[in-house]
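S.K.: Pasting the sequence and the predicted model now:
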Amino acid sequence: MVTCGLLTSSNKPVPLRRVAVDVCIQSFVADVSSELLYKNEESDPVEAIFTFPMDADSAVYAFQARIQDTIIKAQIQDKKEAQETYEDALASGQSSFLLEQMSGGDVFSCSLGNLPPGEEAVLSLRYVQELPLEADGATRFVLPAVLHPRYAPQGWEEENVTAGVSYVAKGELPYTLSLSVSLQSPHGIARVHSNCSLTPLNYTAQDQTAAQVSLAQSAPHDRDVELLVYYARAHKPSAMLEPRMPSAQAGTLMGDPVAMVTLLPNIPEAALGQSQAGEFIFLLDRSGSMGCPMDSSTGHPLRIDSAKDTLVLLLKSLPLGCYFNIYSFGSNFESFYPQSVEYTQRTMADSLKRVQSFQADLGGTEILRPLQAIYGSPCRDGHPRQIFVFTDGEVGNTQKVIAEVQRHHRSHRCFSFGIGQGASTALIKGIAKAGGGVAEFITGQDRMAAKVLRSLKWALQPAVTGISLSWELPPGMEAVPLRPDPKVIFQGQRLLVYSQLRGQPQAPESSVGSVTLQYTIKDETFKDTVQFPLQPQEGDRLPIHRLAAKALLQELEPGLPSGSEESRHRALEASLSSGVVCSLTAYVGVDTRQGRPVQGPLRRCPIPLAAPVSCMMAPGSPLMLPLCGRASLMSFSKSFSFQQDSTEMLQSDANYFPAPIPQAIGCRRIHSANQRAVNMVPENLSRSRRSCGTPQETMKMASCKMQTMPQAVAQEGASPLIKLVSLQNANGSWGLDSALASALGVSETDVKGKMPSEGVEPGVWATVLAVVWLHSRSAAQREEWELLEIKAVGWLRSRAGSISQLDKCLEAANALLGCSVAAPVFGL
């Protein structure tokens, strides 16, 4: 059983001996440098292939491998030049592997040739990434456990069936892991939390804008290493200016300073309010893999069950007067209604019954057709369309899906949710960006409902208009934006803006620049301005430049095939100078000692797609494996490849043959959370070809039942919160009956007997009880019920005969439930 890392051609892991990771975090970006030492302990040479998952907003910019006296380094070239090198090698009877930019872009792989017996391979990998902002304001960095195998105490493997894990006794770990982190931010570093033991935070600047921290001991080997960095002034706008690369020509992206501006608009609640209008469409994945658990740990619900609970909360939280519809998809798709219907008690109740019948039984993952059907239905005047997409998959036509969303971006907003660690970051982030919404990933022990309901709150906010960014620089300088102005702004959402600063200020020792974000909400204009010195901070790692290049290339990429010569030149210059690959460039492997590309028999081996959590095949089970090119069964001396896409597949069915799998193949995703070192197996066919009954989908569904169901404890009924929420009416009220008493955990006699008798409606009393229960029994899940509470309190204030009546109900409810909920909850 293997995971990503250094593997042999038969997918066995090459033993790891040492991992050393150095991370530089600057506000909301990270530059990661990893050195991994592997040793071949076999008596024969092994063919070594290194595989590493990448987030769609990350970029590998340097890779090097040292085997014996040979150093193989990645070198980026113009694709035409790289193609000539490649064809010259073919013409001479040899070949060198060539990487070209593919769609998808979240798997990195390279083939290093033969590793002799007893020899070591030292791999150096460098990449940059934007760091996500958590709901509590923390910036999260994750070191994926793919870089080091998972281990557990002896005896554990006899009781658990988990693929992709090597096991030895805890005291016999055959490798070491070191991690050092330097932190730098004008926001001020307040504290750092981790799921591992850390050394005390060591401030290296008196104003606490720089610090260092490292692992105090070896990290746990059943999860990713996670750091949560809390800044003292996270909401304060800031700007960081990074110096130019000394060797680059002035006027180019790497030859000029680049500014990164961080904006976190703090919009007053009074300006936001909550819209009662809108058309809400929920698009849910019901492919076979949704029958897998959210996490491989014991007791976690299935993905489809977690999605169903989330839909319950969503339906209960919608405002009266809006319109809604629910679509589900797999190989085919279904919708509850031909067109969106008005949100009423009847339509809500009918939809809830149908949601409860959902199963992960629709086969593959074909998301384009339901999206086309949604866009084909007419929009409703006065009800802006909001689409919520839930999927745990990856598709082969990612760019077509994103383009479809982009074509209709003016008529809707699209919020996307990646469920589990197999979800494509390129797909989830791509459609959210194209649709002016927000992307979220639900992995490990994350609660899906909390993230989804936060997005619903954003969807209910009034549209932000008139968004613009303006730069003020001294004479002689100009700002060249590398990413368009934001299309949408939400409360609590962080914006990162990159801009290349050309020219020189006339008085460099005293010059400052500023940038202003301006936007309008309900005819009220807001501004956020940040000033920054024009003297770049010292540093040679240049993560901001490389992420700026990634952002620029993402914007230019769709138009490159038919774009202007100027756009092509700009993309080519940014890619070659930064090391971030695009469709105009390619990587070749260069033997630095001999100064020429590494050559050897041609081997094109597609990287398997990662299936969701713990969806494993039993050893020896048959699987349709793709042939790896014309020389797939040949050995080779040295070859080198970079691949950043997991969907490149041979298209002919003749290229596939059934073969036994002696061991399941594993892969992990970098966007992990909490317990994120969960193993994956591949799907070796392009998901664009998936349909119900295809070998890879059959494998996923069968394997989930075979190996994950014993770990996923079936819930006995719904959670207490879902039980209570399910009883709420569309107008926000609850009814006084035995079902409510059961959900509250008290007897029906007490519920009815303790009701104040002075003209109180049973519904008013029942609703007060429900709201008090939410605040006292489910306070930790407030984000999940906050919207439906707003409906409840609004209904109460419209129906209660007087303020004193509400006051009496609250007093009686606190006494009955043993709580102390305060009067301001009800606006008293």
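M.R.: Cool, got the structure.
S.K.: going forward, measure contacts between C-alpha atoms and count neighbours the same way
M.R.: Fine.
S.K.: Let me know the secondary structure of residue 613.
M.R.: coil (DSSP: H, G, I helix; E, B strand; the rest coil).
S.K.: ok, it to residue 64 distance?
M.R.: Using Cα to Cα, to the nearest Å, residue 613 is found at 31 Å from residue 64.
S.K.: ok, the two, which is more surrounded?
M.R.: residue 613 (31 against 20; other Cα atoms under 10 Å).
S.K.: residues touching residue 582, list them.
M.R.: 100-101, 553, 557, 571-572, 575 (Cα atoms under 8 Å, 6 or more residues apart in numbering).
S.K.: mind running it again at 6 Å?
M.R.: residue 101 (Cα atoms under 6 Å, 6 or more residues apart in numbering).
S.K.: Check it against this one:
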Amino acid sequence: MKITSLEPARCVPEPDAGIGALRTERGNLPLESVDVHAAIAGLVAGVEVAQGFRNPFDVTLEATYVFPLPDRAAVTAFRMEADDRVVEGVLKERGQARADYDRALREGRRAAIAEEDRPDVFTIRVGNILPGERVTVRLTLSQPLPYEDGAATFRFPLVVAPRYIPGEALDGPPAGSGTAPDTDAVPDASRVTPPVLLPGFPNPVRLSLSATVDAAGLDLRELASSLHVVEEEGDTVRLRPGERLDRDFILRLSFAASTSLQFDGAGTFALFVVPPELETDRRPRDLVLLLDRSGSMAGWKMVAARRAAARIVDTLTPGDRFAVLAFDSVVEEAFEGLAEGSDRNRYRAVEHLARVDARGGTELLEPLRRAIALLGGEQGRERVLVLVTDGQVGNEDQILELTGGALSAMRVHTVGIDRAVNAGFLGRLAGLGAGRSELVDSEDRLDAAMEQIHRRIGAPLVTDLSLKDLDVEPGTVTRLGSLFPGVPLRVYGRCRGGSAVTVRGLASGAPWEERVPGTVVDSPALGAVWARAHLRELEDRYAMGERELEGEIVRVSLEHGVLCRFTAYVAADTRQVAEGGPEHQVIQPVEQPSGWEAPVSPMAFGLTAMAGPAPAPPPASGGPGIAPAGGFAAMLGGDDAFLPGAGPAPRMARGPMSARPAPRATRSLDTVRPQLVAELDRLKALHAPGALYLADLGSRLAALSAYLGGHAELAALARELEAAERPGTDPEALRRRAIEVLTALTGGSGPRGGSGGEGRERPFWKRA
């Protein structure tokens, strides 16, 4: 074999960079910078996010970036800037926006599209970036700040943490470019599972984040950042240079707030009610505590979760009954059924909690069903469910559809523990059950958070809230919930008239009310914040089975200019810059979240991050791989993975890596067939894959062959494809050859099913 030497200047290793990280003049990933600026005024923040992309390749590029935004934020504007041209985005129905984006790329024009996949997970695609060119996309947001115990919190997430994906893989092409296959439980899994960077990878993205604080007449006493080091300059707080996109940015503003009612002059109102100083007589409780012990909870999170659970058990009295369920892919009970809250039983529960450690996958649906069954008991007792977790699951809509109705009939509290917590989902669950969602973002915050949890796990101060004396438009008022100690009530809605409102409810069974006069304010953000909150509630109802709401969701989104899951912003240039669609596609790998224990060998991360889109993880008969690395990482095994005689392991459970893979000779082609099907589908969907793509495909197939212990046909195809960049190679002939071999290996698998109507793929949110 002839070995060609590379010029040393073209492949200089990065110092302390981990396996496989090289430096080139153009870089090796498309996302170059993320700049965030927030203008905080009282309890509302206006935010602009700028993402800078650069094409490091010699061919036109489509870059995909999956990233988080605050779950309560309203995205109200989108623009693309390239080559001294500025293109404003237009909000359209999602299918139409995708069609416009695809047409622009086919015609050789630059285009960008922004889509929402979860309340706090978004995807941007930028296509036809010319070699060496920079493109900037900008998002404009309006975000309300939650306020509790005398402090408002500005939380800006910076990384999409890996999510556990349950269910059986769907046939047909994937909905996105991520590392997990779409499943019957998570039909858009491939859209919310970006690959994860190799640990030790040199800072791939330049991060700039600043927040300008205007107290807006409130008495600002203190600013504190819990997870990052910040620098203060006047009224502006800046993130220290060199920080990575691996944890939420959290800024706490301590000041006193008061009850208020604001009108924006366009029919939108915002009500803020500080809880009264009341003593409550709470009823006996039936409480079920669910503790997540999945692999993603390893390390400090498991310690914090055990302590949080123990503090919750401490709130019980002998008149209460309770159950403690620890879950991963199985559910373990501390004792059978509901037990009395006696000293002995509480001691037994805490003793059980002390033995719980992280393992397996986050199968949340079954423990929720078990809890609902336990809480279906007698009248006269308050039913409370407490979930302690990082919330890193992908099947949020499935969980809401199958349990949402029952959860809305009981009190639901969630305790989120992570530095990149799935706050959107945990807030949705708590909102259904008129409870609270408490977030623990660091060990330093644990004691303060535990104190808040201890106070609020009891009965609320005021329940059965309603509004009087304000002519509200029916169906526009956001969920009222209950008043808890230290937690003000915040309500948005639309009204036809009125200058004041009376808030009514029950405090310890007795009537309670408070009249709040209104003031007119000049706040353009108020309408957007209301529209986002209203859309979230409509989307939750849609997820729970009210499919007829789709049209209403699209109407509200377009009418008020706020992005949602059924709409998208698209910006398409009118000038042609290329001969056709992009010749290379790259999905930007994301950071491994801070505080997560490294789940796989560095090589697994390297294959994923450096090779572009990875094949899907193994089927359920494979071991519980690691969602963050995706692709090959999942094949390297996990707890109980590939053990002789073991039954099917849960899909993609995130746990510490095990050194117990079965002998390679025992692995059949069926083990990797879903990956091969996915690769075949992608290959057929690409009209003219370039040499870079084919070479990348060859490296992935070589890894699959090695995983199987050697597979002659697969290895031979891999060698042919890896030579795609040699002079004189015919890419189209290689493409046909790859399709022929993969079709034979997969038994003729290809795009099929799930499309309905003339073979066209249905939008992912409508797939079975």
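M.R.: It's in. Keep in mind the model is a prediction, meaning the values are calculated, not measured.
S.K.: Do you know the score for how well these two fit?
M.R.: The TM-score (TM-score structural alignment, normalised by the length of the second structure) is 0.64; 584 aligned residues with a Cα RMSD of 4.9 Å.
S.K.: residue ranges for the strands of the stretch 301-450 of the first structure, please.
M.R.: 323-329, 333-335, 341-342, 385-391, 412-419, 439-442 (DSSP state E, counting those that start in this stretch).
S.K.: Of all the ones you listed, which one is nearest residue 309 of the first structure?
M.R.: Of all those, it is strand 385-391 that lies closest to residue 309 of the first structure, at 13.0 Å by Cα to Cα.
S.K.: What is the corresponding segment of the second structure for that closest one?
M.R.: Against the second structure, the aligned range for strand 385-391 of the first structure is residues 383-389 (TM-score structural alignment).
S.K.: once aligned to the first structure, how far is the matching stretch on average?
M.R.: Following superposition, stretch 383-389 of the second structure is found to deviate from the first structure by 1.1 Å on average (mean Cα distance after the TM-score superposition for the first structure).
S.K.: Please determine how far residue 186 of the first structure is located from residue 210 of the first structure.
M.R.: 8 Å.
S.K.: Also residue 695 of the first structure?
M.R.: 53 Å.
S.K.: The first structure: which residue goes with residue 76 of the second structure?
M.R.: So, by TM-score structural alignment, residue 76 of the second structure is matched to residue 61.
S.K.: Neighbours of the residue lying closest to that match once chain neighbours are set aside, how many?
M.R.: Leaving out its chain neighbours, the residue that sits closest to residue 61 of the first structure by Cα to Cα, 6 or more residues apart in numbering is residue 579, at 4.7 Å. By the criterion of other Cα under 10 Å, residue 579 of the first structure has 23 neighbours.
S.K.: looking at the alignment, what does residue 579 of the first structure pair up with in the second structure?
M.R.: Aligned partner of residue 579 of the first structure by TM-score structural alignment: residue 561.
S.K.: if I look at its match, how far off is residue 95 of the second structure?
M.R.: Applying Cα to Cα to residue 561 of the second structure and residue 95 of the second structure gives a distance of 17 Å.
S.K.: Would you map the strands across the stretch 101-250 of the first structure?
M.R.: Using DSSP E, counting those that start in this stretch, strands in the stretch 101-250 of the first structure cover 107-115, 120-130, 139-143, 176-184, 189-194, 202-203, 210-214, 225-231, 238-242.
S.K.: is it possible to export those to CSV including distance to residue 434 of the first structure?
M.R.: Listed next are the strands of the stretch 101-250 of the first structure as CSV, based on distance: least, Cα to Cα, whole Å:
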stretch, distance to residue 434 of the first structure
strand 107-115, 22
strand 120-130, 18
strand 139-143, 24
strand 176-184, 32
strand 189-194, 33
strand 202-203, 40
strand 210-214, 36
strand 225-231, 29
strand 238-242, 26
